[in-house]
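Colleague: coords please:
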Amino acid sequence: MDISGNTIFIPGSTSGIGLALALALRERGNTVIVGGRRADLLERLAAEHPGLDTVRIDTADPASVEAAAKEVLERHPGLNVLIAMAGIMRAEDWHRPEGFLESATGIVTTNVLGPIRLIAAFVEHLQTRPDATIMTVSSGLAFTPLKATPSYNASKAAIHMLSESLRLQLADTSVRVVELEPPAVRTTLMPGQETSEFAMPLEDFTAEVMALLESQPDATEIQVERVKFLRYGEARGDYDQVIATLNRLDPHGD
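Modeller: From the prediction side, this is the model:
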């Protein structure tokens, strides 16, 4: 993925990693459209960051995805990058259905069906662009499970395999598939994570991701150094130790 000169839509980017990347990409000379559910928050972001476009979208709602895609493409027919950022993470107790079923349904709807719906809405258009990118967002927890968040772990593992499969299917098109694999980052994704000493500072994560995008434009997986502990435990042969360390030290995934 080239670091500048793109038109980029980032649903789920009104805060946290999504917003940080949206602002960093805009500073590098890209046209960036931020998507989110709350109209008031989108209006505030547009006022605070002139030049940043906004579109209301709820990726859990198929009609909202369809309407947002139409609006984005009408205003930005040169769109060539989709970053499927929206996601939720919740602690669950799978000993009884009331401890997980409602949560799991919501997580799968947002974290798995959301990106699928987004890709469905834009994939034909992206194939008309000479240089296009779909960026998915998985997690280090796609590769090493955090005990407290079974559905989140599974949803991100699904995104990893979806990314791998799409890369094969779209190899005959102009569309690249890139997977961003964050570690725990200091955001509000989970209670207490924003101040967790085990989570990576957001500004450090953003800077490292931007540096990787610039130095490795053909990379298929964007991995900051801190996520490699989780990503490659099985390949290194220390998977059991990685699981033990993760679940002993950090309730938020780092």
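Colleague: all contacts plus neighbour counts: C-alpha atoms, from now on.
Modeller: Fine.
Colleague: need the contact list for the closest residue in space to residue 31 that isn't next to it in sequence.
Modeller: Excluding the flanking residues, the one nearest residue 31 by CA to CA, 6 or more residues apart in numbering is residue 7, at 4.6 Å. Residues near residue 7 by CA atoms under 8 Å, 6 or more residues apart in numbering: 30-33, 76, 78-81.
Colleague: To check against the first, give me the structure of this:
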Amino acid sequence: MKISNRTVFIAGGTSGIGLELGRRFAAAGSAVILGGRRTDLLAELEGEGFATVEIDVADQDSVDRARDAILRDHPGLDAIVTMAGVGFPEDLRDPAHFTAAKQTIDINLLGTIRVIDAFTPHLIDRGTGTIITVSSGIGFLPFPLMPTYAATKAAVHAYSEALRAQLDGTGVEVAELVPPAVATHMGSANPNALGLDEFATEVMGLLETEPTPREILVERVLMHRWAERDGTYDELVAQRSRALATLPGRQ
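Modeller: Presented below is the predicted three-dimensional model:
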């Protein structure tokens, strides 16, 4: 996809991967709108010159207000990135985990759908544009310590595939970004996490490929994406299951 002279909205763009990609799009010459819940971070980013919008992807009214404000001020909007996401360890032996599971589904999966639904009519009317969904390597190779996170990311993958098929012929393309563990706040506990700068550089290079790849796969995530095909799935899931020992009472 063309990364310059675009107007890009990143939902969940106030930190981590979303913010870094926003900076890369801006450096390439695109207008960038960063969305998030924390008004203090939005104010800081306005000071950097970004357009910002308050949005809570778990709240339909908030999504609708953000859409209206963005399309009023940026009618040329032609790219959406659904970056917002959360993830929590869960003990599935303890029914109390359901609170975390519900929040994860509401933000990661339903939040993705809310944002896509809000802007799809605009992009279809334009007859061109790009939707970038964000799944995860964990959606293809589960991390048993974070079961609902993995489930939502697998669902985002399936939803992206269906969305692409349904938008075929409209001029709106769908690309799925599949990050591995990246050294952000969420991935900070993983000593093997890929550096944010390295990840963003590789992602932007892949995004520039024509035609836009259906899946944006950096080198580090290939072992996750193709584990079943390569016959390494069971072994890798068993390795990743060792993290369950960190749950209370599992030592």
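Colleague: can you list the contacts of residue 7 of structure 1 in JSON lines and add neighbour count, distance to residue 165 of structure 1 and secondary structure?
Modeller: Converted to JSON lines, the contacts of residue 7 of structure 1 look like this (neighbours: other CA atoms under 10 Å; distance: CA to CA, whole Å; DSSP: H, G, I helix; E, B strand; the rest coil):
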{"residue": "30", "neighbour count": "19", "distance to residue 165 of structure 1": "28", "secondary structure": "coil"}
{"residue": "31", "neighbour count": "21", "distance to residue 165 of structure 1": "28", "secondary structure": "strand"}
{"residue": "32", "neighbour count": "25", "distance to residue 165 of structure 1": "27", "secondary structure": "strand"}
{"residue": "33", "neighbour count": "23", "distance to residue 165 of structure 1": "27", "secondary structure": "strand"}
{"residue": "76", "neighbour count": "17", "distance to residue 165 of structure 1": "28", "secondary structure": "coil"}
{"residue": "78", "neighbour count": "17", "distance to residue 165 of structure 1": "26", "secondary structure": "coil"}
{"residue": "79", "neighbour count": "24", "distance to residue 165 of structure 1": "23", "secondary structure": "coil"}
{"residue": "80", "neighbour count": "25", "distance to residue 165 of structure 1": "20", "secondary structure": "coil"}
{"residue": "81", "neighbour count": "24", "distance to residue 165 of structure 1": "18", "secondary structure": "strand"}
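Colleague: rewinding a little: map the residue nearest to residue 31 of structure 1 across to structure 2 for me.
Modeller: In structure 2, the residue paired with residue 7 of structure 1 is residue 7, using TM-score structural alignment.
Colleague: now swap in residue 237 of structure 1 and tell me
Modeller: So residue 237 of structure 1 corresponds to residue 231, using TM-score structural alignment.
Colleague: residues in contact with that match?
Modeller: By CA under 8 Å, 6+ apart, the contact set of residue 231 of structure 2 is empty.
Colleague: Please report the distance of it from residue 218 of structure 2.
Modeller: 20 Å (CA to CA, to the nearest Å).
Colleague: ok, back up a step: can you tell me which of the contacts of residue 7 of structure 1 lies nearest to residue 44 of structure 1?
Modeller: Ranked by distance to residue 44 of structure 1 (CA to CA), these are led by residue 33 at 13.9 Å.
Colleague: Isn't that closest one up against residue 12?
Modeller: No - checked against CA atoms under 8 Å, the pair residue 33 of structure 1 and residue 12 is beyond contact range at 10.6 Å.
Colleague: Count the residues that sit near residue 215 of structure 1.
Modeller: 12 (other CA atoms under 10 Å).
Colleague: can you check residue 180 of structure 1 too?
Modeller: Using other CA under 10 Å, residue 180 of structure 1 has 21 other residues around it.
Colleague: Can you tell me what it aligns to in structure 2?
Modeller: Under the alignment by TM-score structural alignment, residue 180 of structure 1 pairs with residue 177 in structure 2.
Colleague: All the helices of the stretch 51-200 of structure 2, in order from the start?
Modeller: Counting by DSSP state H, counting those that start in this stretch, one finds helices in the stretch 51-200 of structure 2 at the ranges 60-73, 98-104, 110-126, 147-166, 196-207.
Colleague: Turn these into CSV, columns for mean neighbour count and distance to residue 53 of structure 2.
Modeller: Shown next, in CSV, are the helices of the stretch 51-200 of structure 2 (neighbours: other CA atoms under 10 Å; distance: least, CA to CA, whole Å):
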stretch, mean neighbour count, distance to residue 53 of structure 2
helix 60-73, 16, 6
helix 98-104, 16, 22
helix 110-126, 18, 13
helix 147-166, 19, 24
helix 196-207, 17, 23
